[in-house]
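**Student:** Turn this into a structure:
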Amino acid sequence: MEAIIEVKNLKKVYKKRKTKESLIAVDDISFSVNRGEILGLLGPNGAGKSTMIKMICGLLIPDDGSIIVNGINTQKKRLDALRHISAVLEGNRNLYWRLSVKENLEYFAGNRGLSSKDIAEQIEGLLTKFNLKDKENELVNRLSRGMQQKLAIAVAMLADSEIILLDEPTLGLDIETSYEVRELLKSIAKGYNRTIIISSHDMDVIQAICNRTIVINYGKVVANDNVENLLRLFEVRSYKIQLGDHLTDRQYKMLVEKFPGLEYIPDSIQSTIEVDLNHSKEIYDLFDVLKLEHIPVETIDRQTVNFEEIFMKIVKGEKEYAMVYPS
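**Tutor:** Purely as a prediction, here's the structure:
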């Protein structure tokens, strides 16, 4: 695959004003972004995601390392490199709140050297695609946060740049609008052949729309792989088994010895055990014990692993993981 962005040994250090203490926001990070993919930058608040996005789009100068955009070094030919990038920053800071929806689109088209006449058809298409047509004459400061976010993405689309950077695109949105924004981003990547980088701490968004995710913690890359591979890496087979009787103390101790981490939840009528198994064949071992002890089983449910659980395991260091994604 062809890399459209290459980040090499990037570093950014801030100085605290009062104490002059150094805070390393980005610590020797390297990765590449392939043309046409949707890449997620995932990490807790303060991990360095926004700093990374701001350096890629030219708002911050790295202290060390380099960023290559479509073959152009951003530190040597900054303006040439940034012509390939549009950014949607958290808080919709790339909108003018006292202009209407349509006026914002016309204004930012003008900033790119495009006349409103030449761009009129594209603006109409974006208003329709983003469900903003009935709000085209509304002032931005009167729009809902979701409408503002959709407009910000539409503005980014105007430039026809190959790369769109989005910093927390679903932050503060209601569930319905969040899903609408996700679908828009997927259709943009597929239908317009754009490369999209999303910085977020929303695991659901990353899992739903990204091909690959880079997990950042304390300014370092701690995971870099396809979402599916990360799911498989940390997959444990979690089961919830409802029993038709209570366990004796002897039975409980025996089960815990054979299956460490097993939880026993008794109640007035029935009881439940919850257990994580590393291999599918272990379920047969568990049922052999239950059968041998004549413990009746009423129901069994398989619990589904989700990306939030995986993310927490990665940042807590429960499993070492660092894979270089092939470019």
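**Student:** switch to C-alpha atoms for all contacts and neighbour counts from now on
**Tutor:** Noted.
**Student:** What segments of the chain are strands?
**Tutor:** 3-15, 22-34, 38-42, 64-69, 72-73, 85-88, 163-167, 195-200, 212-217, 220-226, 237-243, 263-266, 271-277, 297-303 (DSSP state E).
**Student:** residues of the fourth one that come out buried?
**Tutor:** So the one you mean is strand 64-69. By neighbour count on 16 or more other Cα atoms under 10 Å, the buried set for strand 64-69 is 66-69.
**Student:** Please provide the structure for the following sequence as well, for comparison with the first:
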Amino acid sequence: MNEYLDKIVAKNLVKNYELKEKQGFFRPKKRRTVHAVKDISVEIPKGKITGLLGINGAGKTTTIRMLSSIIVPTSGTLTMDGVDAVANHLWVKERINVISGGERNLYWRLTAVENLQYFGSLYGVSGSVLDERIRGLLEIVGLTEAADTPVERYSKGMKQRLQIARGLINDPEYIFLDEPTLGLDIVIAKEIRALVMELAAKHHKGVLLTTHYISEAEELCDYIYVLDKGAMIAEGTKEDLKDLLGYERKVVSQIKEPDLEETLMYLINHSRGEHA
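**Tutor:** Alright, predicted model coming up:
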């Protein structure tokens, strides 16, 4: 049995950028290397929700861009279902989609149906297949009654549900969710989280989730990777990560179990040699 099937596997990914900085009018530009991602390894299995956590500047966006074949790693290997994802990046793009939080990536003057028709056409989906898929997706995200309403009249929650429909229009095998509940009220955010769980459990999608809401990661993720300054500083289930904190801190009688937010901040501070 091939250990690389039914998952994305990244091994020892590195991404460096060469920057040129001005030093003055008559001096040559100085070259500087930025190490955005430093030798990280990640697995995203189908049917599971994998978390990628870290504060701003941790390297999450660069990692997602590499995993989705938008940018090429400086070094390391990346496979999807055993296929070289760097050499076959167009094949990868057909089987993956990225869903961002907020209100980007939609055309507000178009209706939900018109948006999905447009994005479906970009993936080569057309005709009755596209029509049937649009109807099904709008039903899944609860927008059937608003199908012909211009997006500019949608609430934030409705726009985010449409974002998820857009991200599923090519029936991807893997979905990267970047802050999917950003700015949503607690009721709508709960609905989005339930939908994310359904995508993994019922539809067998491989889901990668980034979020600033630690409680969201704690509720949804089967496995979590923690990045800081481009490096992987911890990984495991939420219980594994809490155990790391529990074993390394001083034992105090009747101490409460640490939550994931406390664990995350401890791991980041510990990796930087700081002690809260």
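**Student:** Reformat the buried residues of strand 64-69 of the first structure as JSON lines; add distance to R194 of the first structure.
**Tutor:** What follows is these, written out as JSON lines (distance: Cα to Cα, whole Å):
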{"residue": "S66", "distance to R194 of the first structure": "22"}
{"residue": "I67", "distance to R194 of the first structure": "19"}
{"residue": "I68", "distance to R194 of the first structure": "17"}
{"residue": "V69", "distance to R194 of the first structure": "14"}
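**Student:** To A156 of the first structure, which of the strands of the first structure lies closest?
**Tutor:** Of all these, strand 85-88 sits nearest to A156 of the first structure, with 5.2 Å by Cα to Cα.
**Student:** Could I get the full set of helices for the stretch 1-150 of the second structure?
**Tutor:** Ranges of helices in the stretch 1-150 of the second structure, per DSSP state H, counting those that start in this stretch, are 60-67, 89-94, 112-122, 127-140.
**Student:** Now tabulate these in CSV and tack on distance to V151 of the second structure and mean neighbour count.
**Tutor:** Formatted as CSV, those follow (distance: least, Cα to Cα, whole Å; neighbours: other Cα atoms under 10 Å):
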stretch, distance to V151 of the second structure, mean neighbour count
helix 60-67, 27, 21
helix 89-94, 26, 17
helix 112-122, 6, 20
helix 127-140, 13, 16
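**Student:** just so I know, which of these lies nearest I255 of the second structure?
**Tutor:** Comparing the helices of the stretch 1-150 of the second structure by their distance to I255 of the second structure (Cα to Cα), the top pick is helix 60-67, with 32.4 Å.
**Student:** ok so, going back, dump the helices of the stretch 1-150 of the second structure into CSV; add distance to A10 of the second structure as well.
**Tutor:** Listed next are these as CSV, based on distance: least, Cα to Cα, whole Å:
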stretch, distance to A10 of the second structure
helix 60-67, 8
helix 89-94, 14
helix 112-122, 27
helix 127-140, 30
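**Student:** right, so of the strands of the first structure, which gets closest to Q148 of the first structure?
**Tutor:** Nearest to Q148 of the first structure, of the strands of the first structure and by Cα to Cα, is strand 85-88 at 10.9 Å.
**Student:** before we move on, the earlier item: any chance of the strands of the first structure in CSV, with distance to S116 of the first structure too?
**Tutor:** As requested, the strands of the first structure are exported to CSV (distance: least, Cα to Cα, whole Å):
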stretch, distance to S116 of the first structure
strand 3-15, 30
strand 22-34, 33
strand 38-42, 30
strand 64-69, 28
strand 72-73, 30
strand 85-88, 19
strand 163-167, 22
strand 195-200, 26
strand 212-217, 37
strand 220-226, 41
strand 237-243, 57
strand 263-266, 65
strand 271-277, 60
strand 297-303, 54
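**Student:** Contacts for the helix ranked longest in the first structure, please.
**Tutor:** Across the first structure, the longest stretch assigned as helix under DSSP state H is helix 175-191. Here helix 175-191 of the first structure makes contact (Cα atoms under 8 Å, 6 or more residues apart in numbering) with 36-38, 130, 146, 150, 169-170, 194-196, 205, 208-209.
**Student:** Buried residues of that helix, list them for me.
**Tutor:** Here helix 175-191 of the first structure shows 177-178, 181-182, 184-186, 188-189 as buried, counting by 16+ other Cα under 10 Å.
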